[in-house]
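> below is the structure, and that's it, no one-letter string:
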């Protein structure tokens, strides 16, 4: 009985992993899809992390620098400054 439950659980895990891989590919550009069409979701995450981690780190640094350097001018609108900071974060 336990082995049947384990088999069902493993089968469900495999089906979910395939579905996640398809969803990941559906959100990628066509060039990335071609490069990763035979990969599983875990392998895709590893590949994408290697490709984009450095770029993401630089973008976080730049955003934090912009937020730290952002100073409200006397007489300016608070809502305009909040929108400016929100724009940096977005």
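Cool, got the structure. What you see is a predicted model, and the numbers here were worked out from it, not measured in a lab.
> going by C-alpha atoms from here, please, whenever you check contacts or count neighbours.
Noted.
> now do the helix or strand hosting residue 44: distance to the chain's middle.
In the assignment (DSSP states H and E), residue 44 maps to helix 41-69. Relative to its parent chain, helix 41-69 has a centroid offset of 9 Å by C-alpha atoms, centre = their mean, to the nearest Å.
> would you mark the buried spots in it?
Under the neighbour-count criterion of 16 or more other C-alpha atoms under 10 Å, helix 41-69 has 41, 44, 63 buried.
> next up, a second structure to put side by side with the first:
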């Protein structure tokens, strides 16, 4: 199989012999598969993280009349994050 070589103005300046791969018939299923494979790299992977919410040192103290109480003190009832000594300085 021969292919024409054109210059910038569209005039034929030569020809070249193409390799054997250009003689095979077109396979739309492989073209679609290759396209989807390349396009899938643009997508952000999604899924649930199995350690979600567990990577913290927070503790919840929800007693009404105890040391470290959080109820009836004007604070929200959320776990309190433990702050490191060096981070406070």
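The structure has been received and is ready for your questions. Because the structure is predicted, anything quoted here is derived from the model rather than measured.
> TM between them?
The TM-score (TM-score structural alignment, normalised by the length of the second structure) is 0.23; 38 aligned residues with a C-alpha RMSD of 4.1 Å.
> sorry, back to before: closest one of the buried residues of helix 41-69 of the first structure to residue 81 of the first structure?
Nearest to residue 81 of the first structure, judged by C-alpha to C-alpha, of the buried residues of helix 41-69 of the first structure is residue 63 at 15.1 Å.
> can you tell me how far the closest one is from residue 88 of the first structure?
Counting by C-alpha to C-alpha, to the nearest Å, the separation of residue 63 of the first structure from residue 88 of the first structure is 6 Å.
> and for residue 35 of the first structure?
Distance from residue 35 of the first structure to residue 88 of the first structure, by C-alpha to C-alpha: 32 Å.
> more neighbours: which of these two?
residue 88 (15 against 11; other C-alpha atoms under 10 Å).
> distance from the chain centre to the helix or strand where the more buried one lies, please.
Here residue 88 of the first structure sits within helix 78-89, counting by DSSP H and E. How far helix 78-89 of the first structure lies from its chain's middle: 23 Å, per C-alpha atoms, centre = their mean.
> in that helix, which residues are buried?
residue 85.
> taking helix 41-69 as reference, get the angle to it.
140 degrees (axes from the mean of the first three to the mean of the last three C-alpha atoms, to 10 degrees).
> how near is residue 62 of the first structure to residue 16 of the first structure?
Counting by C-alpha to C-alpha, the gap from residue 62 of the first structure to residue 16 of the first structure is 37 Å.
> I meant to write residue 57 of the first structure there.
Distance from residue 57 of the first structure to residue 16 of the first structure, by C-alpha to C-alpha: 30 Å.
> could you do residue 61 of the first structure as well?
35 Å.
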